[in-house]
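Trainee: Build me a model:
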Amino acid sequence: MSDVVHVSGGTAAVETESLVALADRLWVLADEAVAIRVDLDFATTVIDTSPSGAPAAAMRAAQELERARIALHLVEAEARFLSLGLSAAARGYTVAEDAARWTVGAAVDGWAYSLGLLAPLIAGPFLVAGGALLLASPEQRNAVLSNPTVIRAIRAITMGADDAILARLGVPPGLVALLGDQGLGITGVPFAASAVAAFGRPLGLLQESPVRVTDARPSPRVPLATPATFSDRFSRIPISSEDDGAQVRIETYEMPDGTRRYEVYVGATVDFDPAAVGEPFDMASNISNAMGAGSGSYDAVLAAMAEAGIRPDDEVQFTGYSQGAATAAHLATSGGFNTQGLVTFGGATGQIPIPDTVNAVIVEHTDDPVAALGGAQENTHAVIVERWASAETDFSDAPILPGHQRPGYVETAGLMDGSTQTRLTDAAASLTAFSAGGRLVSSVDYVTARVDAPELKQKVSGPS
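Mentor: Okay, here's the model as predicted:
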């Protein structure tokens, strides 16, 4: 059962869970109506067996009680009818959603397999379309890549890439279906990303390497209070270019019982160079995150957490943006930490299986191609927040991919903070309660680098 919260201008709508909750409340109302009616039955019996003395008053009281009993019968009947109807609607919605997801997935896989077979014939038109997009003005390019329909197409292409690759390799369609998204689920986005890595690594690109912490210093913006809102959380995610190279921020809180809890914030891609030299938050890590856990950025956060003294049984919450979102999701999925909460903004998290034991809030703009590259969002147990961030944007003066930029997610976080939807407010309350009442021990920014960076190579091997 999924929870999709659509935020826009401060409004929101939650599917399915709200229907179930309302159905439960209506059933309780019906039970309360029955209990009140039983009490009225007893009162009526008392009146009927009372000694005479005020027959007219007693008769009027009995008539009023009878009207009340009839009204309560109607309340019970209508409440139970509505409760059953809402429960049926919720079940039907879930079944239809699952069926639609399977049907669309199967259709996309079949379409992608066919495209893979026809690749030599259709490569020309695709190259022409791609070239036209590259040659278009920034305004035109943003308009195309900020269209929610285009973003849905990117998700579909991402999900079908594995089928197209297997088709070109000559794998029979029946075996592809068995292995893939609708079968054993061992292909999908990780398979497609692995194919990209297999192509790039012999050329010296997208190579992973060990990562170390090179600097750890107190955060320049020490928080005055524990994070209480989604806006608080997003504002704590480090920006490498503005925070002296920091990619990870860790806040340590001492709780009243003496235990320590940790809030870990993970930043976005810093370097898009596929050569993977020095910076672990790079394109190589983006591909590795799509393949699974074990990217340079993943190892960077692990190194920072080790430096902060976080042990496997310590309670942790993760918050990340863009590449940091996917990295945080992998850390929450790893089982290596006692993860209590996870908040991701604009990350390619769709195919990362986040445990349903983790209080997870996934924020994805419907005009964000980076989030779409994660494929279909399968973490349907999480609270999924969606918004068309660039709906009213003037693309003539907009940065590249405005739907993915931080200002849009800042605005979305503010709208989330103003939401009154139960599932979102409950998730927010749980995230806030994690460190509420704790004493801030430290807020530390961590800079990490790949060991193959020239300055680290010298430290490892000594002067040459």
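Trainee: okay, CA-based contacts and neighbour counts for the rest of this
Mentor: Will do.
Trainee: Just say helix, strand or coil for Ala306.
Mentor: helix (DSSP: H, G, I helix; E, B strand; the rest coil).
Trainee: What's the separation between it and Leu169?
Mentor: 43 Å (C-alpha to C-alpha, to the nearest Å).
Trainee: Who are the contact partners of Pro353?
Mentor: Contacts for Pro353 were tallied using C-alpha atoms under 8 Å, 6 or more residues apart in numbering; they are 333, 378-379.
Trainee: Most neighbours out of the residues you listed, which is it?
Mentor: Neighbour counts for the contacts of Pro353 (other C-alpha atoms under 10 Å) peak at Asn379, which has 22 neighbours.
Trainee: Now for that one: which residues touch it?
Mentor: Applying C-alpha under 8 Å, 6+ apart, the residues near Asn379 are 350-354.
Trainee: can you confirm it is in a strand?
Mentor: No. Using three-state DSSP, the assignment for Asn379 is coil, not a strand.
Trainee: That one and Ile354, how far apart?
Mentor: 6 Å.
Trainee: Ala132 now?
Mentor: Taking C-alpha to C-alpha, one finds Ala132 at 38 Å from Ile354.
Trainee: Next, the structure of the following sequence, for comparison with the previous one:
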Amino acid sequence: MRAAIAQAAALTSRLRHGLAAIHRAELVPHAPPLGAVEQALRAAISTAERLHDGLTRAVERYSAASRDANGLFDALAGVGGALLGTQLRMGALFGGPALVLGALAGIAGGEALTGRKLDPAALARFLEQHPQLTGNPTFVAAVRGVADGMDEGMLTAAGVPPVIAVALGATGRTGMATSADALMAIGPRLGLLEESPVDVQRVDRQRVDTAPSGATQRLERVPEGDQVRIERYTAPGSPDRFVVYVGPTETFDPRPEGEPWDMASNVGGVGGEDVASIRATELAMRDAGITDASQVQLVGFSQGGMVAARIAADGDWNAVGLQTFGAPSGNVVLPDGVQGMAVRNREDFIPALAGPQTDHHLLQVERTVYADPSTMPTDQAAPGHQRVAYAATAQAIDAARSEDVRAQSRALDDFAGDYARRPGSTITASLYHAVRRDGSGG
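Mentor: Predicted structure coming up:
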């Protein structure tokens, strides 16, 4: 729509130049009469101006309607969460504390209800068997609503009157952080979602020939297995620049194991807590030579995008660029001046786990991957969140005609490319692997 407005403005400008040219021509002696042409141009200018004004009003009305719809959706989610919390509290009062404890344990994995150890593969199997469900944009919206209403639900379950819980949610005094804090407080009592110290080791360092160009190449450099990759760009006479790539979740097991990129980091990170994956990334950054003055660009996929966004929002680092793919980071408020974009597939419910999009400093890019639902893979869990789906979206970004998208892509490219093109410059890539200390919570 913005492109259409720009085209209408450009057309109006060209028509006015043509009218001015006619006036100049009429000043030339013996020039033929151009009155009919002038009338036609004036009519065309009037039409173009009406088109421009109409498109502008349409965008304003769409934006207002979108804000109103999002506000209504948030309000309904809050009311629904408050009602659910009330029902949960009623169960506690009349059914005994064991009922609530059993329900919480069931939500966490079912161990307290079944007496069996949690089987994370069961969730993966369910997602694999129901890709049309998890990849449906309606399901994504439902997940966002559930995430948005969790804080009201937990407050009313704790005894806060529903009206007050909804009012607190509406004022922004509660939110995903409230819900995540509650889960992180309850989880360790069930042997789940426990935090621990982390150790980080550099496992590889090598020279690189070129800087990434485009979203596709940036996504390709996001690691897996070894969770963090840091590229150091040096150029004679200039301070070093760094690009930090952060990988996705490595395990969905909520029990404390050796992997920092786990469910504890997912839940706590969405809530804004200082989780293991964020601490490990920052340890790697310090080892790579990044200081609070160093200019840093961050790129992350899935949990890695959430980690990247949290670090970019942290005042301890000089983050100037950010690109995330499928990240649950919509509730992270970024400072002014961070260039880049947050990329989401409409079939991906993972970003919805952070609730509604609250930050608007970063360019928000959404794309429908499977316009024809019949083409959605049936052998993948959450197909809209798969790396191959985001690779296709990254390619679409690189081919985009939107000036907003192209401007942000250029800014991300130039951050590293500017140094890489200078004589005498070097690029060094370091790969880091992190583990939870002693392989357990603490």
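Trainee: returning to that earlier point: same drill for Ala132 and Ile354 of structure 1, tell me which one is more crowded.
Mentor: Between Ala132 of structure 1 and Ile354, Ile354 has the larger neighbour count (other C-alpha under 10 Å), namely 23 against 12.
Trainee: give me the stretch of structure 2 that stretch 303-320 of structure 1 matches.
Mentor: Under the alignment (TM-score structural alignment), stretch 303-320 of structure 1 falls on residues 283-300 in structure 2.
Trainee: in the matching stretch, what's buried?
Mentor: 283-285, 287-288, 290, 294-300 (16 or more other C-alpha atoms under 10 Å).
Trainee: that older thread, out of the contacts of Asn379 of structure 1, which sit inside strands?
Mentor: Nothing among the contacts of Asn379 of structure 1 maps onto strands, per DSSP state E.
Trainee: about what we covered before: contacts for the match of stretch 303-320 of structure 1?
Mentor: 200-202, 218-219, 222, 228, 230, 232, 239-248, 305-309, 312, 316-325, 327, 412, 415, 430, 432.
Trainee: Same question for stretch 26-41 of structure 1.
Mentor: Against stretch 26-41 of structure 1 from outside (C-alpha under 8 Å, 6+ apart): 65, 69, 72-73, 75-77, 79-80, 82-83.
Trainee: how about 6 Å then?
Mentor: With C-alpha atoms under 6 Å, 6 or more residues apart in numbering as the test, stretch 26-41 of structure 1 has contacts from 69, 72, 76, 79-80, 83.
Trainee: same thing with stretch 185-202 of structure 1?
Mentor: 159, 161-162, 179-181, 207, 287, 290-291.
Trainee: Can you add distance to Arg141 of structure 1 and give those residues back as CSV?
Mentor: Output for the contacts of stretch 185-202 of structure 1, formatted as CSV (distance: C-alpha to C-alpha, whole Å):
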residue, distance to Arg141 of structure 1
Met159, 23
Ala161, 23
Asp162, 26
Leu179, 36
Gly180, 32
Asp181, 31
Gln207, 30
Ile287, 24
Ala290, 25
Met291, 28
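Trainee: which ones among those are found in helices?
Mentor: Counting by DSSP state H, these place 159, 161-162, 179, 287, 290-291 in helices.
Trainee: Where does stretch 95-110 of structure 1 end up in structure 2?
Mentor: Using TM-score structural alignment, stretch 95-110 of structure 1 pairs with 64-79 in structure 2.
Trainee: List the buried residues of that stretch.
Mentor: Result for stretch 64-79 of structure 2 [16+ other C-alpha under 10 Å]: buried residues 73-79.
Trainee: With stretch 179-191 of structure 2 instead?
Mentor: For stretch 179-191 of structure 2, using 16+ other C-alpha under 10 Å, the buried residues are 179-184, 186-188, 190.
Trainee: same check, this time on stretch 202-219 of structure 1
Mentor: 205-209, 211-213, 216, 219.
Trainee: ends of that stretch, how far apart?
Mentor: End-to-end for stretch 202-219 of structure 1, by C-alpha to C-alpha: 40 Å.
Trainee: Quick one: distance of that stretch to the chain centre.
Mentor: 26 Å (C-alpha atoms, centre = their mean, to the nearest Å).
Trainee: try stretch 212-231 of structure 2
Mentor: On C-alpha atoms, centre = their mean, the centre of stretch 212-231 of structure 2 falls 16 Å from the chain's centre.
Trainee: What is the end-to-end distance of that stretch?
Mentor: Stretch 212-231 of structure 2 has an end-to-end distance of 10 Å (C-alpha to C-alpha).
Trainee: how near is Ala235 of structure 2 to Phe415 of structure 2?
Mentor: 12 Å.
Trainee: now Gly305 of structure 2
Mentor: 19 Å.
Trainee: and these two? which has more neighbours close in?
Mentor: Counted by other C-alpha under 10 Å, Gly305 of structure 2 and Phe415 do not tie: Gly305 has more neighbours, with 29 against 20.
Trainee: Assumed the more buried one was part of a strand.
Mentor: No. Going by three-state DSSP, the assignment for Gly305 of structure 2 is helix, not a strand.
Trainee: contacting residues for it?
Mentor: So Gly305 of structure 2 contacts 324, 327 (C-alpha under 6 Å, 6+ apart).
Trainee: likewise Asp379 of structure 2?
Mentor: Asp379 of structure 2 neighbours (C-alpha under 6 Å, 6+ apart): Glu128.
Trainee: mind checking how far it is from Gln132 of structure 2?
Mentor: Applying C-alpha to C-alpha to Asp379 of structure 2 and Gln132 of structure 2 gives a distance of 11 Å.
Trainee: Okay, strands next: where are they in the stretch 201-350 of structure 2?
Mentor: With strands called from DSSP state E, counting those that start in this stretch, the stretch 201-350 of structure 2 shows them at 228-235, 238-246, 295-301, 318-325, 339-345.
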